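K.L.:
Curious how this folds, go ahead:
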Amino acid sequence: MIEQLTVHMLCAIYKKLGIEDSFDPDLVSSAIASNDLWVLDWAYDIKDEQSHNPHYVTAVVDTLDMYSFLRDSFEQLSPAEQAIVEAEVPHASSQVQFRGYDGNNELDHRRAARYLVNHLDRFETMKDEATTNSHSPVVEMYARMFEVFEPIRAQLVNRLMGPHEIVAVLKAAVHPSNR
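P.N.:
This next block holds a predicted model:
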């Protein structure tokens, strides 16, 4: 608690004096306040002995990577290939867009997405989508989709996903009891 207060006070002094170097006092203060110390490691390569990425950060990175591939791949398909995807997954063109995280139940995930996109310069093409509120829990759905995507991802060197790969990942969004 005392350490957090000290850091906040130093950030306030830093801002008041107008010091401009490699540290962003707003980011440091925000990360300390939300207890997202992993942000400091990502932003400034500050390694702490207890430093690790929380599980939700890894899940968010995996999810944003997956949706980047889904969106980019779908957009690069020919109209005939897009029709194949749409025939298998209705409204596929909207389903390849990242839906965000639930603002009531998935706050850690939502905050991590916001940090990654808005402050850490990751997944910059997803700026508009990353802070979206899904208005319903989606973490389990994203995990099912990623389970299908992960082996495909290993083969995506110098290429995007094909229509059948996109279909497989999108179909995993549906809970097994509803298939």
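K.L.:
only C-alpha atoms for contact and neighbour calcs from this point on.
P.N.:
Fine.
K.L.:
Where do the helices of this structure begin and end?
P.N.:
For the chain, the helices defined by DSSP state H occupy 2-16, 25-33, 38-44, 55-76, 79-88, 92-95, 107-114, 127-130, 139-153, 163-171.
K.L.:
Can you get me a residue count around V39?
P.N.:
23 (other CA atoms under 10 Å).
K.L.:
I figured it hits S30, correct?
P.N.:
No. With contact defined as CA atoms under 8 Å, V39 does not reach S30; the gap is 9.5 Å.
K.L.:
With distance to D121 added, can I get the helices of the chain in CSV?
P.N.:
Formatted as CSV, the helices of the chain follow (distance: least, CA to CA, whole Å):
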stretch, distance to D121
helix 2-16, 21
helix 25-33, 13
helix 38-44, 9
helix 55-76, 12
helix 79-88, 30
helix 92-95, 24
helix 107-114, 10
helix 127-130, 10
helix 139-153, 22
helix 163-171, 26
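K.L.:
Before we compare anything, build this one as well:
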Amino acid sequence: MAPKMERFEMRIDEDLLARIDAWSGEQDDRPVRAEAVRRLIDLGLSAGSQRAVRFSDGEKMLILMMGDLYKHLKLKDGESDPGFLAKVIYGGHYWAPKWDMQGVFHDHVDDPEEVRHVVDVLDMWMFMEEAYASFSAADKKKLVAEVGPWADHVKFPGFDGNNEGDQLGIARFLIEDMGRFQKFKGRDLNSHHPTEERYRRMVRQFTPMRETLIGHGLSARQMVELLK
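P.N.:
Below you'll find the model as predicted:
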């Protein structure tokens, strides 16, 4: 049974109309405007769906060719399975990759603001740890006296794995996979307690200090201001 159709009117500016006509002209059957708009809406809704993946015709050909190469070279135990993806394409099972390959087909994207925050935090703690290592015993004793016991050993605690998982993941990727901030390489970086509010306050204080740290590190007084 054919789906019920409803008449729908809309106003489109000349530029968008020209783009629709251009797209229509690139299709093999050159659909009329109304049909072109309907198809474009369907494509847009499908592309925005979180329940299924979509491959362009070119991507489909590459996947199928990759499957042929795997067979020819008799490759096994690869991280991808072109044979599975070929079945997805032939059968139209575009929901399946998000079920079977969740590490690849997911909708998570790191927030650029979160990335900047993590970079600022790592940069700040690099300076703090380097400064603490250079302090005299008297400076370290003074730091504890003014800040408290937690300043007895200044070391980057990391981010909370339970409540700050995105930040923890970004930090680990920067350090372990991108080779940045190598002072923290090999550390667990799970603080096991929330840190965001404290770190944001510390970064606000550190930012103007950072501009003056040319040829020298943080002073004991600056460390007190950051840790209090």
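K.L.:
where does the TM-score land?
P.N.:
Taking TM-score structural alignment, normalised by the length of structure 1 as the basis, the two superposed chains have a TM-score of 0.66; 138 aligned residues with a CA RMSD of 2.9 Å.
K.L.:
Of the helices of structure 1, which is nearest L120 of structure 1?
P.N.:
helix 38-44 (6.1 Å; CA to CA).
K.L.:
how far out from the middle of the chain is the closest one?
P.N.:
Mean C-alpha position of helix 38-44 of structure 1 versus that of the full chain (CA atoms, centre = their mean, to the nearest Å) differs by 16 Å.
K.L.:
Please name every helix or strand in contact with it.
P.N.:
helix 25-33 (3 or more CA pairs under 8 Å, 6 or more residues apart in numbering; DSSP states H and E).
K.L.:
Excluding its own residues, what touches the helix it packs on? List them.
P.N.:
4, 7-8, 11-12, 14-15, 37, 39-40, 119 (CA atoms under 8 Å, 6 or more residues apart in numbering).
K.L.:
Provide the aligned range in structure 1 for the helix or strand hosting Y90 of structure 2.
P.N.:
Using DSSP states H and E, Y90 of structure 2 maps to helix 82-91. Taking TM-score structural alignment as the measure, structure 1 aligns no residues with helix 82-91 of structure 2.
K.L.:
still on that earlier bit, can you tell me which of the contacts of helix 25-33 of structure 1 are buried?
P.N.:
For the contacts of helix 25-33 of structure 1, a neighbour count by 16 or more other CA atoms under 10 Å gives the buried set as 7-8, 11, 14, 37, 39-40.
K.L.:
out of the helices of structure 1, nearest to Y101 of structure 1?
P.N.:
Proximity to Y101 of structure 1 (CA to CA) singles out helix 107-114 among the helices of structure 1, at 5.3 Å.
K.L.:
Relative to structure 2, which residues correspond to that closest one?
P.N.:
With TM-score structural alignment as the criterion, helix 107-114 of structure 1 aligns to 165-172.
K.L.:
In TSV: the contacts of helix 25-33 of structure 1, plus distance to D72 of structure 1.
P.N.:
Output for the contacts of helix 25-33 of structure 1, formatted as TSV (distance: CA to CA, whole Å):
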residue	distance to D72 of structure 1
Q4	41
V7	41
H8	40
C11	39
A12	41
Y14	41
K15	39
L37	31
V39	27
L40	30
H119	23
